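**Student:** Sequence and predicted structure below; questions after.
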Amino acid sequence: MDTATLTQFFKYCTIINFVILAVASIMVRLDLGYNLHTKLGFWMGSKEDHRQLTYSLLGYFKILAIIFSFTPYFALCCLVP
């Protein structure tokens, strides 16, 4: 596997990860996740606790996306002339 293929792979991984992050952020902002989880009986806590938990999970996801997809893509872009 050459560096051009790896660069393309990490580029698409980065795009997919940040699209997922954007959609999840919109769902949290509109309280779609809270409404769904309370109707299905998965969440019995308060709305603020749910929002705090989802914001922290989105933060962890963003950190992992940056570390495992954006950073290798950036490094490969700097490496390939």
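**Tutor:** Structure received. On a predicted model such as this, the values are computed, not experimentally measured, just so you know. Numbering: from 1, shown residues only.

**Student:** For the rest of this, base every contact and every neighbour count on C-alpha atoms.
**Tutor:** Fine.

**Student:** tally of neighbours for Tyr60?
**Tutor:** A total of 12 residues lie near Tyr60 under the criterion other Cα atoms under 10 Å.

**Student:** Who are the contact partners of Cys77?
**Tutor:** Cys77 is in contact with Thr7, counting by Cα atoms under 8 Å, 6 or more residues apart in numbering.

**Student:** I'd like to know how far it sits from Ser69.
**Tutor:** From Cys77 over to Ser69 the distance is 12 Å, taken as Cα to Cα, to the nearest Å.

**Student:** Kindly report the same for Asp31.
**Tutor:** 28 Å.

**Student:** Below is an additional structure, to be compared with the one above:
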Amino acid sequence: MDLETITSFFMWCTIFNGGLLIFWSLFCLFAPNLVYRVQSNWFPMPRETFDVVIYSFIGAFKLLFIVFSLVPYLALLMLG
């Protein structure tokens, strides 16, 4: 694989994962009751626990997005 192909791959990974992170964050910000109702059908838990879990997942996803998508893409841009 050449540098352009890998850079293009990480660019699309960054766009897709960044879009997913933004969508998920906005959905939880503007419709938290809907998210809770849907998820509590599958995983019954108190609302306070759900809030901690969902925001922990968003934080973990953000860290994974930065480490495994954004940083490699930026590093490849610097190399190219």
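**Tutor:** Now that the structure is in, tell me what you want to look at. Note that the structure is a prediction, hence the values are computed from the model and not measured.

**Student:** Let me see the TM-score of these two.
**Tutor:** With the length set by TM-score structural alignment, normalised by the length of structure 2, the two chains reach a TM-score of 0.88; 78 aligned residues with a Cα RMSD of 1.1 Å.

**Student:** the more surrounded of Asp31 and Ser69 of structure 1?
**Tutor:** Neighbour comparison, Asp31 of structure 1 and Ser69: the larger count goes to Ser69, with 21 against 14 (by other Cα under 10 Å).

**Student:** contacting residues around Phe9 of structure 1?
**Tutor:** Phe9 of structure 1 neighbours (Cα under 8 Å, 6+ apart): none.

**Student:** now do 10 Å
**Tutor:** 3, 69, 72-73 (Cα atoms under 10 Å, 6 or more residues apart in numbering).

**Student:** Helix or strand: which one has the residue nearest to the spatial centre of structure 1?
**Tutor:** Geometric centre of structure 1, nearest residue: Leu21, 3.5 Å, by Cα atoms, centre = their mean. Using DSSP states H and E, Leu21 of structure 1 maps to helix 3-29.

**Student:** Quick check: the gap between Leu77 of structure 2 and Asn33 of structure 2.
**Tutor:** 41 Å.

**Student:** Please apply the same query to Met78 of structure 2.
**Tutor:** According to Cα to Cα, Met78 of structure 2 and Asn33 of structure 2 sit 43 Å apart.

**Student:** swap in Asn17 of structure 2?
**Tutor:** Asn17 of structure 2 is 24 Å from Asn33 of structure 2, by Cα to Cα.

**Student:** Those two: who's more crowded?
**Tutor:** The neighbour comparison of Asn17 of structure 2 against Asn33 (other Cα under 10 Å) goes to Asn17, with 19 against 12.
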